[in-house]
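K.L.:
Everything below, folded, please.
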Amino acid sequence: MAVVKFTSNLKRFYPDLSPLEVSGKTVSEILNEIETRYTGLKDYIVDENGTLRKHVNIFIGNEMVKDREGLKDELDERDEVYVMQALSGG
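P.N.:
Take a look at the predicted model:
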């Protein structure tokens, strides 16, 4: 199973949030699985259309996901996935 790690900013809303082992073949599938464990968490990550929010990045290992709209990037069961807050500003 892939391991998903989260930005510490989400702990403000989900204090017991910790790295999760999640099954799924795509980023979209693992986000659906995470939502079953932490109701509402997916809304912080994707918008109402299922598109990755502007100020959120997801990495599979060291590579940022390419499909920010459908989140169909494929996963291997040994992957580490990082959900991070994107930095912006100047």
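K.L.:
Going by C-alpha atoms from here, please, whenever you check contacts or count neighbours.
P.N.:
OK.
K.L.:
quick check, residue 89 in a helix?
P.N.:
No. Counting by DSSP: H, G, I helix; E, B strand; the rest coil, residue 89 is not part of a helix but coil.
K.L.:
Could you give the number of residues near it?
P.N.:
By the criterion of other CA atoms under 10 Å, residue 89 has 3 neighbours.
K.L.:
Then residue 60?
P.N.:
Neighbour tally, residue 60, other CA under 10 Å: 20.
K.L.:
chain center to stretch 11-24: distance?
P.N.:
10 Å (CA atoms, centre = their mean, to the nearest Å).
K.L.:
Checking my notes, residue 4 in a helix, right?
P.N.:
No. Using three-state DSSP, the secondary structure at residue 4 is strand, not a helix.
K.L.:
What residues does the residue nearest to it when sequence neighbours are not counted make contact with?
P.N.:
Closest residue to residue 4 apart from its sequence neighbours, by CA to CA, 6 or more residues apart in numbering: residue 81 at 4.6 Å. Residue 81 makes contact with 2, 3, 4, 5, 58, 59, 60, 61, according to CA atoms under 8 Å, 6 or more residues apart in numbering.
K.L.:
May I ask you to name the longest helix in this protein?
P.N.:
helix 27-37 (DSSP state H).
K.L.:
Please provide the structure for the following sequence as well, for comparison with the first:
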Amino acid sequence: MLPSHRRSWPESPAEPACTWMMMENNGKAIPPIRIELPAALRVLAENRATIEARGETVAQALDDVGQRHPLLLRRILTRGGQLRPHVNLFVNETDIRHCQGLDTALGQGDVLVVVPSVAGG
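P.N.:
Here you go, the predicted model:
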């Protein structure tokens, strides 16, 4: 039986908006979250701007994505399973690096946004 998550809002502005309370899911399936992709990565996901994934954490959701779109996953994570340095992931509007990284919990209705860094001159 997998737990679900419910957002608990920050106690103070300094606390990241990614604090979660575990709730029992009574054996129900984990609801999908939406993943928004930048234009440059859409070709790796059947030219879709958004895809769905299931998982209790960002890592689990990305693993789910990797089952269907392995080339997309390679652009987001290193071979060692870490977030690539020039890729940013946001759960709703909060950078996962300000939370628990790939272990950041996900809940129903969350949106994971993939934002590659842009550099150059």
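K.L.:
Please state their TM-score.
P.N.:
TM-score for the superposed pair, counting by TM-score structural alignment, normalised by the length of the first structure: 0.84. Supporting figures: 88 aligned residues with a CA RMSD of 1.7 Å.
K.L.:
which SSE is the residue opposite the residue nearest to residue 4 of the first structure in the second structure once aligned in?
P.N.:
Aligned by TM-score structural alignment, residue 81 of the first structure pairs with residue 112 of the second structure. In the assignment (DSSP states H and E), residue 112 of the second structure maps to strand 111-116.
K.L.:
And for residue 59 of the first structure?
P.N.:
strand 56-60.
K.L.:
what does that strand rub up against?
P.N.:
Counting by CA under 8 Å, 6+ apart, 45, 64, 65, 75, 79, 80, 81, 82, 83, 84, 85, 86 sit against strand 56-60 of the first structure.
K.L.:
I'd like to know which of those residues are buried.
P.N.:
45, 65, 75, 80, 81, 82, 83, 84, 85 (16 or more other CA atoms under 10 Å).
K.L.:
Throw together a ChimeraX command that grabs the buried residues out of the contacts of residue 81 of the first structure.
P.N.:
Per 16+ other CA under 10 Å, the buried members of the contacts of residue 81 of the first structure correspond to this ChimeraX selection:
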select :2,3,4,5,58,59,60
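K.L.:
returning to that earlier point: turn the buried ones among the contacts of strand 56-60 of the first structure into JSON lines, including distance to residue 33 of the first structure.
P.N.:
Formatted as JSON lines, those follow (distance: CA to CA, whole Å):
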{"residue": "45", "distance to residue 33 of the first structure": "13"}
{"residue": "65", "distance to residue 33 of the first structure": "18"}
{"residue": "75", "distance to residue 33 of the first structure": "14"}
{"residue": "80", "distance to residue 33 of the first structure": "15"}
{"residue": "81", "distance to residue 33 of the first structure": "14"}
{"residue": "82", "distance to residue 33 of the first structure": "15"}
{"residue": "83", "distance to residue 33 of the first structure": "14"}
{"residue": "84", "distance to residue 33 of the first structure": "18"}
{"residue": "85", "distance to residue 33 of the first structure": "20"}
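K.L.:
which element is the residue mapped onto residue 10 of the first structure from the second structure on?
P.N.:
Residue correspondence to the second structure (TM-score structural alignment): residue 10 of the first structure is matched to residue 41. Secondary structure assignment for residue 41 of the second structure, by DSSP H and E: helix 39-42.
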